[in-house]
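# What follows is a predicted protein model with its sequence.
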Amino acid sequence: MPSSVIKYYNYFPDTEILRIIYQSEAVYEYFKVPEPVFTQFREARSKGQFLNKVIKPRFKYRKISD
């Protein structure tokens, strides 16, 4: 999963939380992300574009760390 924006990601299906660890080491959690949306994200050719176009505008989030 080479990405210039995203270093790692984890998805927690029980809570529908998508955790993104950015290349900058900042960590964000996106809430109530349905599993089909996560699947689309995981399969997206550009995860950064998918994150910016689909996930960020639709789902609440919080910053966990810098």
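Happy to help now that I have it. Residues are numbered from 1 along each chain as shown.

# Could you use CA atoms for every contact and neighbour count after this?
Noted.

# gap between residue 42 and residue 65?
23 Å (C-alpha to C-alpha, to the nearest Å).

# neighbour count winner among the two?
For the pair residue 42 and residue 65, the greater number of neighbours falls to residue 42 (15 against 9), based on other C-alpha atoms under 10 Å.

# where's that one, which helix or strand?
Using DSSP states H and E, residue 42 sits in helix 35-43.

# In the helix or strand that comes right after that helix, which residues are buried?
As assigned by DSSP H and E, the chain's next helix or strand after helix 35-43 is helix 47-50. By neighbour count with 16 or more other C-alpha atoms under 10 Å, helix 47-50 contains the buried residues 47-48, 50.

# take a look at this one as well, against the first:
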Amino acid sequence: MGLGDKLKHAAEETAGKIKEKAGHATGNVRLEAEGKAQQAAAHVKDAKEAAGDIAEDIADRFTED
């Protein structure tokens, strides 16, 4: 996973946290839920990229001479 992807996912997670806090502070349940969903999406993207990196590493080990 590249640094750009990590930064993009971190920014998405931060935006989600801000939405969640704003929704909680104003009593806007929908905004709070959107924030939580945005954070979850960022975590899923991180996990997907990390799994891809691990798969690449494993494949490299089996194809090395």
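Yep, that arrived. This is a predicted model, so every value here is computed, not measured.

# Mind checking the TM-score on these two?
Superposed pair, TM-score by TM-score structural alignment, normalised by the length of the second structure: 0.27. Supporting alignment: 30 aligned residues with a C-alpha RMSD of 3.2 Å.

# thinking again about what came up before, please produce a markdown table containing the buried residues of helix 47-50 of the first structure, extended by distance to residue 18 of the first structure.
Output for the buried residues of helix 47-50 of the first structure, formatted as a markdown table (distance: C-alpha to C-alpha, whole Å):
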| residue | distance to residue 18 of the first structure |
| --- | --- |
| 47 | 13 |
| 48 | 14 |
| 50 | 13 |
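
# tell me which of these is nearest to residue 28 of the first structure?
Nearest to residue 28 of the first structure among these is residue 48, at 13.6 Å by C-alpha to C-alpha.

# Tell me if I'm right that that closest one and residue 9 touch.
No - judged on C-alpha atoms under 8 Å, residue 48 of the first structure makes no contact with residue 9 at a distance of 11.5 Å.

# Tell me which stretches of the first structure form strands.
With DSSP state E as the criterion, the first structure has strands at 6-12, 17-22, 27-30, 61-65.

# so what secondary structure elements neighbour the longest helix anywhere in the second structure?
Criterion DSSP state H: the longest helix present in the second structure is helix 29-63. Contact partners of helix 29-63 of the second structure among helices and strands, from 3 or more C-alpha pairs under 8 Å, 6 or more residues apart in numbering; DSSP states H and E: helix 3-26.
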